[in-house]
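Colleague: Following is a predicted model, sequence given first.
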Amino acid sequence: MIISFLITAMIPVGNTKVSASTDTLNLKGAAAILIDGKTGKVLYEKNADELLGVASMSKMMTEYLVLEAIHAGKLSWDQKVVISKFIHDLSNPSLGVSTVGLTEGESYTVKELYESMAIHSANASTVALAELLGGTEENFVKLMNKKAKELGLKDYYFVNSSGLNNADMLGNHPKGSDKSDENKMSARDTARLAYHLINDFPEVIETAKQPILKFRGEEFKNFNWMLPGLIFEYDGVDGLKTGSTDYAGYNFAATAERNGQRFISVIMKTGSQKERFEETKKILDYAFQNFSTEEIFKSNYSIKGKKTVPVLKGKENSVKIATKEPLTMMIKNGEKDQYKPKLVLDKKKLDKNGNLVAPVKKGEVVGYLTYEYKGEDLGYLYPNQKSKVDVIATESVEKANWFVLMFRGIGSFFGNLWHGITSTVSSWF
């Protein structure tokens, strides 16, 4: 279901890290990252690989697993979940954690629990879904860590489904972790999780963008205060997940879309509710004001001096090549001229001398076109990524018949013989 790698195939050039001391945006958070929501291209980062408390942003993994189960037919939205005493007690507003108040013995649908988790960050609802999927929350945590590995996350530590500190779980935290443990992730891995969640299950936005949760006659505000109608409303914001604990500070994985361009940002360990939104505004302003998707090289593009590839045993000695599609990518405004084309031929299709071997069919992929960039390149979310497009043969070259090949061989023999004789004679004088 992971469609993200089908969007753009990818390979890094240099990767320049941004530390707190060189932070051009002067952010107040401990770590941050900004990416292109479609390709995962990193546009800005600060301490992006530091393992920090992630709090309720870890609910994105629970959302991912629920949506995956829905798509696989393992769960249905109208499936009923009966609330246990523990879930009821964890849902008590007096605990001071986000909740919608679930009643012991009462049934709630998967959709009700999911929406209360995704919109109002309801912790007891999250644990109820975890128990439904995993049998126990302990088993569900194993699913979380397994999925994290499948998605290519590197710096993560899941001990429960909700992001609460284990000490807040009334003595019922999953086994295998300390009672004061808490989920941790890096900003980069949080962005990776958000990236997969949005691209693999786009419907997640339809829930995340709702500023108000209507739950059994009551209304609860979304903790994402940058949504329409809320206090820090920001044009284009339609998700994704906030999180805060004493250990983690105030975090926010945001996403915003304008005119078809989506960005994802993560800010971690800010000092207050207000600060996490103010710092996110800085990041998103930077994104929308400085970056756009541009066509770097056109379709049917050929590099000067590399417009053909030699062909062995063909009716013609070479074949014309060009890009199958245009190469488009997110770049900083005004920097298009800093991208130079780079042709990479498929070595599996070449002989030891760099020739294609006939027959070559029109439209056959012979390699790819990528780029070399003169500026600061932060790469993509994953180590082996970089935009590229297929390079194809724009014409067919049939294999020459045996008679033509024989005479070419004879001509080559005498040509080599004559070259040897002239070289020998020249050496006498």
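Modeller: Alright, I've got the coordinates.
Colleague: switch to C-alpha atoms for all contacts and neighbour counts from now on
Modeller: Will do.
Colleague: tell me the strands in the stretch 51-200 of the chain, going along the chain?
Modeller: For the stretch 51-200 of the chain, the strands defined by DSSP state E, counting those that start in this stretch occupy 52-53, 80-82, 107-109, 156-157, 184-185.
Colleague: Out of these, which is the most enclosed?
Modeller: Counting by mean count of other Cα atoms under 10 Å, strand 52-53 has the highest mean neighbour count of the strands of the stretch 51-200 of the chain, with a mean of 26.
Colleague: for that strand, packing partners?
Modeller: strand 184-185, strand 261-270 (3 or more Cα pairs under 8 Å, 6 or more residues apart in numbering; DSSP states H and E).
Colleague: what comes into contact with the helix or strand just after the longest one?
Modeller: Later in the chain than strand 261-270, the nearest helix or strand by DSSP states H and E is helix 273-290. Helix 273-290 is contacted by residues 25, 27-29, 34, 43, 225-226, 232, 234, 250-252, 254, 256, 263, 265-268, 270, 332-333 when judged by Cα atoms under 8 Å, 6 or more residues apart in numbering.
Colleague: Now do residue 294: how many residues are near it, please.
Modeller: For residue 294, the neighbour count with other Cα atoms under 10 Å is 15.
Colleague: here's the one I want to compare it with:
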Amino acid sequence: MDLSRREFLHLSAVNILLSSKRNSTPKVKKPLHNSRNSTKEELGVTKLCIVYNSGEVLLSENEMRVRPPASLVKLMLMYLISMKVEKKEIFPTIAIKPQKTIFPTNNSDFVISAQSEYLLNDLLKAMAVISSNTSAIAVAEALWGSVEKCVEEMNTTAKNLGMKSTRFETVNGYPVRPGFDVDRTTGRDMGIIAVECCKSPTILQWTSTKEFVIPGTNIVRKNTNDLLFEFYGCDGLKTGFTRSAGHCLIATAKRANKRIISVVMGAKTSRERFTIAKNLLEIGFADG
């Protein structure tokens, strides 16, 4: 059974989303509900509406259901890189020399050639705009030495942020084979990383980019987040889809001084995720 707004807002776990300091490490005092006792009614779409400014959770459904995040995984990778950029450990203008040629797994992605060099900023925009899986692998290998080392840091960071139900196995959320997703998380945990990402002007710059030109070509690709074009104030964050995960979307928008975050996981269609996310954002802006 879903929690009422009054009951939900008094739970101590909401404190995780209240932090406004980038380097804070939120602690989980208790889960929002016991996912082991999930009923058939709870096996639907995960929905979460968060007021970023205060951490208030206005609506939640199935937020503790463990499920694959698909390309929402890339938010953690972008978060780690943004931390390095903002600490000036690396710069977005550095050249990335791929360790090997990386071939795309779908028609919307592009080949990362071992014979070429790519600006880090371009690869990050490719991840944010067209959800490039090849770019995620190239960046992880270049900055961490291997995908495995990058995943290790992703999991350490998730633990430090209080994402207790999250386990990353990939840097891009792509299944090891069709229908077999290995990454696991919850809507609640995705809400935590979404809040952290919204603290970063660097990430919002990547995720608000509406078009991306494939390197070495004149091919222009539109951002997979339709709400950038449909919802006033939207500037992120990330779409995702696999057969197991369904259609996922973490969206955020800012109007005046108020920012709202919506989390949608497991929608049946692409259009449904945008409709749900739009409704959640509207709820957020209408409140107060």
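Modeller: Great, that's in hand. On a predicted model such as this, the values are computed, not experimentally measured, just so you know.
Colleague: what's the TM-score for these two chains?
Modeller: With the length set by TM-score structural alignment, normalised by the length of the second structure, the two chains reach a TM-score of 0.82; 264 aligned residues with a Cα RMSD of 3.0 Å.
Colleague: Just the buried ones from the contacts of helix 273-290 of the first structure?
Modeller: For those, a burial check counting by 16 or more other Cα atoms under 10 Å picks out 27-29, 34, 43, 225-226, 234, 250-252, 254, 256, 263, 265-268, 270, 332.
Colleague: Of the residues you listed, which belong to strands?
Modeller: 34, 43, 250-252, 254, 256, 263, 265-268, 270, 332 (DSSP state E).
Colleague: Distance to residue 284 of the first structure for those - can I get that in TSV?
Modeller: Converted to TSV, these look like this (distance: Cα to Cα, whole Å):
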residue	distance to residue 284 of the first structure
34	8
43	11
250	17
251	15
252	12
254	9
256	8
263	8
265	7
266	10
267	11
268	15
270	16
332	14
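Colleague: State the three-state secondary structure for residue 237 of the second structure.
Modeller: Here residue 237 of the second structure is recorded as strand under DSSP: H, G, I helix; E, B strand; the rest coil.
Colleague: What's it aligned with over in the first structure?
Modeller: In the first structure, the residue paired with residue 237 of the second structure is residue 240, using TM-score structural alignment.
Colleague: Quick one: residues contacting that match.
Modeller: 194, 205, 208-209, 224, 252-255.
Colleague: Max pairwise distance over the ones in strands among the buried ones among the contacts of helix 273-290 of the first structure: which two?
Modeller: Spanning the widest gap among those are 250 and 332, at 29.2 Å by Cα to Cα.
Colleague: what are the ranges of the helices in the stretch 51-200 of the second structure?
Modeller: Counting by DSSP state H, counting those that start in this stretch, the stretch 51-200 of the second structure has helices at residues 74-86, 120-129, 133-144, 147-160, 187-198.
Colleague: Turn the ones you listed into CSV, including mean neighbour count and distance to residue 95 of the second structure.
Modeller: Listed next are those as CSV, based on neighbours: other Cα atoms under 10 Å; distance: least, Cα to Cα, whole Å:
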stretch, mean neighbour count, distance to residue 95 of the second structure
helix 74-86, 20, 14
helix 120-129, 25, 6
helix 133-144, 22, 10
helix 147-160, 18, 18
helix 187-198, 24, 24
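Colleague: So what's the residue count around the nearest residue to residue 188 of the second structure once chain neighbours are set aside?
Modeller: Leaving aside its chain neighbours, residue 188 of the second structure sits nearest to residue 63 (5.1 Å; criterion: Cα to Cα, 6 or more residues apart in numbering). By other Cα under 10 Å, 26 other residues sit near residue 63 of the second structure.
Colleague: so what corresponds to residue 63 of the second structure in the first structure?
Modeller: Taking TM-score structural alignment as the criterion, the aligned counterpart of residue 63 of the second structure in the first structure is residue 48.
Colleague: Could I get the contacting residues of that match?
Modeller: 31-33, 186-188.
Colleague: What of residue 339 of the first structure?
Modeller: Residue 339 of the first structure makes contacts with 296, 371-374, as judged by Cα under 8 Å, 6+ apart.
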